[in-house]
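In: Sequence first, then the predicted structure, then my questions.
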Amino acid sequence: MSQNGVPDFAELLRSAQRTAVHLEMRDVYSVGDERDSFDEFLRTGRTDLDPDSPFWQGWTPLVRETVARGVQMRRARIVSEPVTDYIRWEHALTAVNVAVGEQVRWLPRRLASDIALPGNDLWLIDDRRVMFHWFTGDGDWAGHEFNEDPDVVKMVVAAFEAVWERGIDHEKFTV
């Protein structure tokens, strides 16, 4: 367990028994460990699509391990259109997420107006535990909050499922 009762993310994902879902709602993130890859994409239009490369080593082994245990991993992204450069880059990278076992859908923000959404991005594990992610105004990490309150979990489940139902499969979504 990490500080303030918030589990380490890898520990949280490894605890999943059935489902792990991720809701992303920002059009731009600016987390430090992505900066070089994003800058390369802006300069060249290319990105690292090798799931075994050093860029992906913090993620793809964990996803493969989780999916191999029978856990269904779904990621839904709500995006503004036209999309930002960051979302174009994220869309290009998503081929790796799908290749290692995640299911990914995209929902244009204009189609989410009548969905009651949580105020922050999140991971929901087994429809029981939520880890909210906080970001600064410019998109860098600002913190996390772990929540198991049944009312909060119920709201998150409803929001994610509504987004997922309306979302467009990655293979069909163009940027």
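Out: Received, thanks. Everything quoted here is computed from the prediction, not taken from an experiment.
In: Only C-alpha atoms from now on, for both contacts and neighbour counts.
Out: Fine.
In: Run a quick neighbour tally on E90.
Out: Applying other Cα atoms under 10 Å, we find 16 residues neighbouring E90.
In: Tell me if it really is in a helix.
Out: Yes: E90: assigned to a helix according to DSSP: H, G, I helix; E, B strand; the rest coil.
In: tell me the centre residue of the protein?
Out: To find the centre residue of the chain, average its C-alpha atoms and take the closest one (Cα atoms, centre = their mean): that gives H22, at 4.4 Å.
In: wait, isn't that one in contact with E102?
Out: No: H22 is not in contact with E102 according to Cα atoms under 8 Å; the separation is 10.1 Å.
In: shared neighbours of the two, anything?
Out: When contacts are counted by Cα atoms under 8 Å, 6 or more residues apart in numbering, the set common to H22 and E102 consists of 74-75.
In: and here's the other structure:
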Amino acid sequence: MRDGYMRDDPLFLRWLGGHRDDRADRSSWWSPWLQLIQETTARGVDVRRARVISEPASEYIRFEHEITFRNITSGERVRWLPRRRATGLALPGNDFWLIDGQHLLVHHFSGAGDFVEHEFVTDPRTISLCASAFEAVWARALPHEDFRLT
């Protein structure tokens, strides 16, 4: 939902400095998180990530777009929705992970994009709202392999 996160992230700073992952050298970019996702999707769990972005894209979004091959390699399905195509959707004000349609982990960030805290939400109405918002975004968004940044 944001156009930039943790802009002091060492991976982002390396990318700004010109580093690009060698897709053929998996050991150089593979991580415990990607391993967890691969193990999860291998069990048949569908892991989907939707990104709502502004256009033209910020440098951070360009970075995310370029490294999304990592997510795809681990088994995630990723879609992109330009913010102009989100008009008419009721979207929550925060990023979140919805797990099994019944557990909601909300991510809070500062105005500068720095992580502040996580919040576990148990209210069924909030969980339902976030689930329906995600499905609405997913239906409008383009799969990563079809999406080109402007």
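Out: Right, received. Where do you want to start? Treat the numbers as computed from the prediction; the structure is a model and nothing was measured.
In: quick one on the thing from earlier: correct me if wrong, but the residue nearest to the centre of structure 1 is in a strand.
Out: Yes: residue state for H22 of structure 1 (three-state DSSP) corresponds to a strand.
In: Could I get the full set of strands for structure 1?
Out: Under the criterion DSSP state E, strands of structure 1 are mapped to 19-24, 72-79, 103-108, 121-125, 129-135, 141-147, 168-169.
In: In JSON lines, list those strands along with distance to A92 of structure 1.
Out: Below are the strands of structure 1 laid out as JSON lines (distance: least, Cα to Cα, whole Å):
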{"stretch": "strand 19-24", "distance to A92 of structure 1": "16"}
{"stretch": "strand 72-79", "distance to A92 of structure 1": "14"}
{"stretch": "strand 103-108", "distance to A92 of structure 1": "12"}
{"stretch": "strand 121-125", "distance to A92 of structure 1": "20"}
{"stretch": "strand 129-135", "distance to A92 of structure 1": "23"}
{"stretch": "strand 141-147", "distance to A92 of structure 1": "22"}
{"stretch": "strand 168-169", "distance to A92 of structure 1": "14"}
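In: Relative to E90 of structure 1, which of those is closest?
Out: With Cα to Cα, the closest approach to E90 of structure 1 among the strands of structure 1 belongs to strand 72-79: 10.1 Å.
In: how about that closest one, aligned to which bit of structure 2?
Out: Residues 46-53 of structure 2 are where strand 72-79 of structure 1 aligns, with TM-score structural alignment as the criterion.
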